[in-house]
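Asker: Sequence plus the predicted model coming up.
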Amino acid sequence: MGLNVEKDQSNEDNVGNDGDNDQLYELMHDMQGDLNEMPQEFESFFENSGQPLFSGCSKFTKLLAVLKLYNLKAKNRWSDKNFTGLLELLKDMLPNDNELPCSTYVAKKMLCPLGMEIERIHACPNDCILYWKQYKNLHVCPKCGASRYKWKRLDDACEQKKGPPVKLLWHLLVILRFKRLFANANDAKNLHWHVSGRKEDVKLRHLADSPQWRNINKKFPEFGVENRNLRLGLCTDGMNPHDNMSTRHSTWPVILKVYNLPLWLCMKRMYIMLPLLISGPKQPGNDIDVHLAPPVEDLKMFWIKACPVCEEETVDLWLNNSRKNVFMSHQTFLPIDHPYRKKKKTFNGKYETRVARLPLSGDVI
């Protein structure tokens, strides 16, 4: 495609580099709360954040060391077995009083508070509905009458071990991942690449060069003129995780990709998200759109709540001459008797009498 491989590789290596402490202190600040009301895992997490890796070590805490090592594991695609071997070797190299975990299992358990919440949702075996929201407490599908729990018995051994098979969706919230893209300076810059960094000629190098991309911009002009709006792609395919083609089971991971990014990044694993995992005795079929409702709702929430403070009360204004979207009503943050609240011509032509909402606490979020 005529790309500079050395340049692309250096860009890839620099992406997501947030400094030596991996924004650990920012992360800890976001998680602060009343430790007495937190589960045991969170209490242990905060303890590990301040515990030195070994006596006299001032550079690494127990938590920071594990985060660094686990980041290497993910970046280099080490298996759990290889990572356990590395931890065992490093533990022997360090002083005897070191706090480094000795296995991948212990390391994952220590980092579990950082994991994203997973929602398990039952689905109708005929793909009619999800037992979600208004159907959450039903036991029979209101459209086809199929039982929520009973499938045709696949095999007695499976029944005895795992109970009646149920069609499940594993829903992972992706909004936080998107917010972190914009929080990182390098990532935020790369999200503009499809406009500012792409070479525009008659060749098709990226989805932004395709007619469909232009058609979407024409159909939704308000969306198309804002370069920061995310262009997302959903793709899925089924597989049998048991490595046995005779087993009647399929797992369908739904992958979410960000097409704003450069060619050498948009297909990288760190920018590919898994919002949904469909699991059951048979594949979803043509009615897979029923299963996509949870991630679509997440994306709608992300679209509406552009400001993490104002959320649904975000006030925006489209400027026709400048052809961009701006966020207004900053006067609401001023004292109620501030003179700027009465300057109509200087702002939007109206008196501002509203008061800005207070920032949400971590518990509310």
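Answerer: Happy to help now that I have it.
Asker: drop to CA atoms for contacts and neighbour counts, all remaining ones
Answerer: Noted.
Asker: can you map out the helices along the stretch 51-200 of the chain?
Answerer: Remark: helices assigned in the stretch 51-200 of the chain by DSSP state H, counting those that start in this stretch are 62-76, 80-93, 104-110, 156-162, 175-183, 185-190, 193-196.
Asker: take a look at this one as well, against the first:
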Amino acid sequence: MDEMLLEGFGMYGTRTLGEEQESEDDLDDDVEAYYRLVDDGRQELYPGCKRFSKLQFLVRLLHIKNMRGMSNVCFDQVLTLIKEALPEGQALPKKFHGAKKFARAIGIGYDSIDACKNDCILFRKEHDDDISCPVCGTSRWKSINTGVDGRRVHKVPQKVVLHFPLKKILQRLFASTNTASDVRWHSEGRTKDDLIRHPDDSPAWKHFDAIHKDFSSEVCNVRFGLGADGFNPFGNMNLSYSIWPIVLIPYNLPPWICMKQSNFILSVIIPGKKSPGKDMDVYMQLTIDDLLELWNDGVWTYDASRSKKFLLRAALLWTISDWPRHGSLSVENIVVCSHCLSKTCSL
């Protein structure tokens, strides 16, 4: 785990914490905090421990909790027992809240957004405080439980969508000297001839660059492909359940890297017993809002490989799907021609 963060991604390839920067630009607060957190993650689990660092142990423990459905109370009790068993000076947090806070600060986090059971709306923005769907009238809550004291109220939503904010993910991509250099490979590293070896060699990419010269002038700006499809996460087809991820693929990376699953960027996870079908647009709002913000406004990002800040922007060039999913993404399940775009208001 530490090697992945510190060596594999070259976190300290251009700087050492505490040293004065050669660049006039200061690091983003988020990147600086990230460096500190990674440095803290190198802390020994207890004095003299060589097998686990604090970060390694907590990530493994949280993974077991999620895989085995361990409750928060059970996790707290197990964590307390482990702390008592370890030698004096151990670095574990006291409870699950502390472990989750540590992992979330590193970037392993997401936003939970309530959704209508019938895929009508997301309860956000103008619907953030609604208690029922304004379209179909279905209650937002599956159950509402009141505590023994009569004051605490625990509400369980009908459906929850997980959203992974894109800006933070891209900023972390440039916090590494290795991955930041890979993002520029399409401009600086590829062979430029008449052969198509990379999406950058395609007519579509070149046409886009010719139209949007302000975007293409910054080689670090990211071009994405978008894919969406469903699968049964339990591997048991007898269970009527599916999960629908919306994935972004950064095509700036070299071809032997960009199509690896580990380099896909997870944007949204849609749980449910059935496919959202033509209501996929309801959930696509989250990804599209992220992309629009990055296209229109951008985000100031620190590039570790160049030791400077730049305004990072992003664009969506392609979508990847089979024909049934292509129909769902285009709303109209009857006419889904990708050339004439007739009656396909979502394309």
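Answerer: All right, it came through fine. Being a predicted model, the structure only gives us computed values, none of them experimental.
Asker: tm score of chain vs chain?
Answerer: Remark: TM-score between the superposed chains equals 0.56 [TM-score structural alignment, normalised by the length of structure 2]; 252 aligned residues with a CA RMSD of 4.8 Å.
Asker: Compare the helices of the stretch 51-200 of structure 1 and give me the one nearest N240 of structure 1.
Answerer: The closest of the helices of the stretch 51-200 of structure 1 to N240 of structure 1 is helix 156-162. By CA to CA, the value is 15.9 Å.
Asker: what's the distance between the closest one and the middle of its chain?
Answerer: Its chain's average C-alpha position is 35 Å from that of helix 156-162 of structure 1, according to CA atoms, centre = their mean, to the nearest Å.
Asker: Give me the packing partners of it, helices and strands only.
Answerer: The contact analysis (3 or more CA pairs under 8 Å, 6 or more residues apart in numbering; DSSP states H and E) places helix 156-162 of structure 1 against no helix or strand.
Asker: Which parts of the stretch 201-347 of structure 2 are helices?
Answerer: For the stretch 201-347 of structure 2, applying DSSP H, counting those that start in this stretch gives helices covering 203-211, 213-216, 255-258, 280-296, 323-329.
Asker: Do I have it right that L195 of structure 2 meets D201?
Answerer: Yes. Applying CA atoms under 8 Å, one finds L195 of structure 2 in contact with D201, separated by 7.2 Å.
Asker: what about the two, which has more around it?
Answerer: Counted by other CA atoms under 10 Å, L195 of structure 2 and D201 do not tie: D201 has more neighbours, with 17 against 9.
Asker: Can you get me a residue count around the closest residue in space to I196 of structure 2 that isn't next to it in sequence?
Answerer: Closest residue in space to I196 of structure 2, ignoring its immediate chain neighbours: S202 at 6.4 Å, by CA to CA, 6 or more residues apart in numbering. The tally of other residues near S202 of structure 2 (other CA under 10 Å) stands at 13.
Asker: which position in structure 2 aligns with W252 of structure 1?
Answerer: For W252 of structure 1, the aligned position in structure 2 is occupied by W244, per TM-score structural alignment.
Asker: For the residue nearest to the spatial centre of structure 2, give its distance to L286 of structure 2.
Answerer: Nearest to the mean C-alpha position of structure 2, by CA atoms, centre = their mean, lies F164 at 3.8 Å. If you measure F164 of structure 2 against L286 of structure 2 using CA to CA, to the nearest Å, the figure is 9 Å.
Asker: P52 of structure 1 versus the residue mapped onto the residue nearest to I196 of structure 2 from structure 1, what's the distance?
Answerer: S202 of structure 2 maps onto S210 of structure 1 when the alignment is built from TM-score structural alignment. Distance, S210 of structure 1 to P52 of structure 1, by CA to CA: 53 Å.
Asker: swap in V106 of structure 1?
Answerer: Counting by CA to CA, the separation of V106 of structure 1 from P52 of structure 1 is 17 Å.
Asker: neighbour-wise, which of the two wins?
Answerer: Using other CA under 10 Å as the criterion, V106 of structure 1 and P52 rank with P52 on top: 20 against 13.
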